[in-house]
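Q: sequence plus the predicted model coming up.
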Amino acid sequence: MSSDHDAPHRQQPTLLEAVVGLEAVAAAGDDDRFGPALALVGGLFGSAGPAEAAAAGPRLAALLPGAPPFPRAHLAMVVGACVENGADPVGCAGPVLAGLRGALTGTQRLTRRWAQTGGGPLPDPEGDDPVEAHDRVADPAHLDAWHAHLAVVGWWTLHLWQRAAWAVYAHPPVRREARTSGVTDVLLELFERYDGGRHDFKGLAHLALVLDDEPLLVLDRPTGTGYLLRMDGLGDTFQLHTLLAEVLIGGGHLPGTRPDPEVVALARTSVPDDRRVVATGAFNLVAPDGSWPWNEGTPSDIPVVDGVRTLVLEPPPYERSWSAGRLLQEVPGDLRLERVLPPAEAAQRLARTVPAQPAEPAFR
């Protein structure tokens, strides 16, 4: 008679073996087994090495479009974890960002139908029943059962897609490709339309708009000088303002007070502690048409003139200060001076700009 002690010991599969199993389940279209197979992959991720995680990422990302709607968001989270552990971010980003777009579209459907069916507090994904939400929003005259299901799925899983998208957008090649392809513009528009109240997309929007290896032409009106610089990883205009002062005033090119080294370090790579370190404005940042870009905005707001983003520096109309640091602590930032424009070129470019319009505040 055999006993449990006589049974052969089952060796735990590796992460990649579990991925193969999930791929087989997906190929078979077996939605009932997809969740357990995905749970096995997720459970093995913590013990996997970086090489396994890197290899698993693109393979798991390829399964996202065909995955069942609810497990799909959890699969996206595993893909994001793979990217954070070395998987190719560009190879993983497309399905993740497409999934975020789908979830945002679903939430719009849900909030719209919720308002049409009496309004009131929107469902709580942590405590309410998605079936009840589906029954409320589904109506063939307004939203068929399948799209109602996707609306509920989007509302219940949006936070997972947001985190997975952050993992891929943290990488400059993804930001460049998504911006060039128009994916970022679509997502930004969906962020603007979002009216669910449960999510704040400001950080993700700033991350998506970060400019990498981007030239910046700066013209200083008081001195008539010009500078070509290059931006990397700058997520907000406060950060750019500090680094402009460091490079141009600290570098001896413009008069003024050099920023405190701690303020500069916080704008580049340092992580803030509990103290409030104050940065002080050195310029008025002005667009070539005389409008005032917001310090609270992003360097991507700076207009492109003749193929290069162009900014004019003018004396500050009033004293302004802000908390030093970076909006995106995870992203290191830098600004480098590439060349000083010859006086004739600087004068020619300045002649095509408009002085600041005095009625519009730059700091809001």
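A: Nice, I can see it. Numbers count the residues shown, from 1 in each chain.

Q: C-alpha only now, for contacts and for neighbours.
A: Noted.

Q: which residues in the chain form helices?
A: 15-28, 31-45, 50-63, 69-84, 89-116, 130-137, 145-169, 172-181, 183-193, 202-209, 237-244, 261-268, 343-350 (DSSP state H).

Q: the second one to helix 50-63, inter-axis angle?
A: Spelled out, that is helix 31-45. Per axes from the mean of the first three to the mean of the last three Cα atoms, to 10 degrees, the angle that helix 31-45 makes with helix 50-63 is 160 degrees.

Q: tell me the helices and strands packed up against helix 31-45.
A: Packing partners of helix 31-45 (3 or more Cα pairs under 8 Å, 6 or more residues apart in numbering; DSSP states H and E): helix 15-28, helix 69-84.

Q: highest average neighbour count across those helices?
A: Among these, ranked by average contacts under mean count of other Cα atoms under 10 Å, first place goes to helix 69-84 (a mean of 24).

Q: also this one, for the comparison:
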Amino acid sequence: MMSSQVQFSVRNLIESMESGSAPAYQAALYELAEVAKAEGVEGLTAAVTALAPLLPGLGGEFAMTAVLAGACVEWGGSPMPLVDILPSRTAEAMMLNAAVPELWEAATGGRPLPEPESASTQELVRELTRRPWWRRSADSARHEALTRIAMAWFDMEDWIKALNTVMVDYQFRIAVPERVKVELGERAAVVADRSQRAVWVAMLAAVLDDEPIVVIDPCAHRGYALTMSGIGSNGQLHILLADRLIGDREHGRVVNTPPVQRWVEAATSGDPYLGASAPAKTSFELLDGCGRVISPDGVPADIGALDGVRVLVLQSVKQEYTMNVGRMFERMTPTLNFVRVLQQVETERWIARLPPGIANDS
């Protein structure tokens, strides 16, 4: 049950938005944040629960409400009340934002678009409705649609920031439908040229969870079954694979130099920043089961499936690759669980499926 203090602060926030007073709104946001934090996990979750149903109808400066909901999650509240709302609302914001340049071009004949921080929604709507055909067909619904599009030019980053905050949570990610994740990736790609946060949205939407992988060491004719979750980049995967697989040949592991412990910490729960003076290095080159090189700059979703399973093939390092960062998303907890060494007959079946050129690495 929501505490009376959180309930009162939420009501104040709603009233401040209805009044249209920016100072009152900012004060109400601050008040709710302080009240929720003071009440701990229960108060933070209560605030998220109360804010979630408000989000679909909000835009412009009121999109900061989503940022507050994300902050409550970061402080310890549950993200789950946002699952059915925040991803789709963020996808919508990116879609509307993507429409602005073309509409602006048609309305102004090519004048430079205002920076999101330098103009108001009202000014942008006024410019977009200057064209005669807009004036001839103007009605309240059309004006409302244009206003929502214009607001997205200014508020998209707020929606994305909130979503990125909650998408690092495993339970949240697995609850988001796959079709919504695909839509997020598609929408983010369109606006990625003007938003680094959108690039991160696409990466988080592509994160694999509870994903089985098979790793083949063709030189040693050995194979391994693992499962992974929450790994944000292939560079991070490189480090974790080396940590899980390299060991004593007598125990069926891969013979190689093990990764430095500081690299493993950076890839899991320690400080992710290694710096240029002490970067992590790849222990092997990785190919997928079709023989394509898996770049450390990519994401695990890039690993192609072979007979429905993502397969990685270990090859000797042909060109050293260094990484200054152990993991892309500091608050996302990765797992790479070693399941078992494959039986020899299983390994040979996988090797037989590999392209001839990669089955005999030297």
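A: In hand now; what should we look at? What you see is a predicted model; the values in this text were computed from it and never measured.

Q: any chance of the helices and strands packed on helix 31-45 of the first structure in CSV with distance to residue 123 of the first structure as columns?
A: Formatted as CSV, those follow (distance: least, Cα to Cα, whole Å):
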stretch, distance to residue 123 of the first structure
helix 15-28, 31
helix 69-84, 16
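
Q: for residue 201 of the first structure, which of those is the nearest?
A: helix 69-84 (17.4 Å; Cα to Cα).

Q: starting at the chain centroid, how far to the closest one?
A: How far helix 69-84 of the first structure lies from its chain's middle: 16 Å, per Cα atoms, centre = their mean, to the nearest Å.

Q: what's the answer for stretch 285-296 of the second structure, then?
A: Using Cα atoms, centre = their mean, the offset of stretch 285-296 of the second structure from its chain centre is 23 Å.

Q: and if you look at stretch 330-346 of the second structure?
A: The answer for stretch 330-346 of the second structure is 22 Å, by Cα atoms, centre = their mean.

Q: what does it contact?
A: Contacts of stretch 330-346 of the second structure from elsewhere in the structure, counted by Cα atoms under 8 Å, 6 or more residues apart in numbering, are 168-170, 221-231, 240-241, 244, 252, 267-269, 271-272.

Q: which among those residues count as buried?
A: Buried subset of the contacts of stretch 330-346 of the second structure (neighbour count, 16 or more other Cα atoms under 10 Å): 168-170, 222-231, 240-241, 244, 252, 267-268, 272.

Q: just checking, which of these belong to strands?
A: 222, 223, 224, 225, 226, 227, 228, 229 (DSSP state E).

Q: could you check how many residues crowd around the aligned residue in the second structure for residue 262 of the first structure?
A: Aligning on TM-score structural alignment places residue 262 of the first structure opposite residue 262 in the second structure. Number of residues near residue 262 of the second structure (other Cα atoms under 10 Å) recorded here: 17.

Q: do the same with residue 143 of the first structure
A: 16.

Q: contacting residues for the nearest residue to it once chain neighbours are set aside?
A: Leaving aside its sequence neighbours, residue 143 of the first structure sits nearest to residue 137 (Cα to Cα, 6 or more residues apart in numbering; 7.1 Å). Applying Cα under 8 Å, 6+ apart, we find residue 137 of the first structure in contact with 110, 113, 114, 117, 143, 148.

Q: pretty sure residue 47 of the second structure sits against residue 72.
A: Yes - applying Cα atoms under 8 Å, one finds residue 47 of the second structure in contact with residue 72, separated by 7.4 Å.

Q: okay, and the common contacts of these two?
A: residue 36.

Q: ok, the spatially most central residue of the second structure to residue 185 of the second structure distance?
A: Central residue of the second structure (Cα atoms, centre = their mean): residue 204, 2.2 Å from the mean position. Per Cα to Cα, to the nearest Å, residue 204 of the second structure is found 9 Å from residue 185 of the second structure.

Q: cool, residue 205 of the second structure as well?
A: Distance from residue 205 of the second structure to residue 185 of the second structure, by Cα to Cα: 6 Å.

Q: who has more neighbours out of the two?
A: The neighbour comparison of residue 205 of the second structure against residue 185 (other Cα under 10 Å) goes to residue 205, with 24 against 21.

Q: that one touches residue 177, doesn't it?
A: No - taking contacts as Cα under 8 Å, residue 205 of the second structure lies outside contact range of residue 177: 10.3 Å.

Q: about what we covered before: look up how far residue 173 of the first structure lies from the residue nearest to residue 143 of the first structure.
A: From residue 137 of the first structure to residue 173 of the first structure the distance is 39 Å (Cα to Cα).

Q: how about residue 15 of the first structure?
A: 27 Å.

Q: repeat that for residue 252 of the first structure.
A: In terms of Cα to Cα, residue 252 of the first structure sits 34 Å off from residue 173 of the first structure.

Q: more crowded one of the two?
A: residue 173 (16 against 11).

Q: that one maps to what in the second structure?
A: Checking TM-score structural alignment: residue 173 of the first structure goes with residue 171.

Q: what is the neighbour count of the nearest residue to its match once chain neighbours are set aside?
A: Among residues not flanking residue 171 of the second structure along the chain, residue 80 sits closest, at 7.8 Å (Cα to Cα, 6+ apart). Residues lying near residue 80 of the second structure (other Cα under 10 Å) number 20.

Q: endpoints of stretch 240-253 of the first structure, how far apart?
A: Termini of stretch 240-253 of the first structure sit 17 Å apart (Cα to Cα).

Q: quick one: that stretch to chain centroid distance?
A: 27 Å.

Q: repeat that for stretch 30-48 of the second structure.
A: 25 Å.

Q: first to last residue in that stretch, what's the distance?
A: Calculated as Cα to Cα, the first-to-last residue distance of stretch 30-48 of the second structure is 14 Å.
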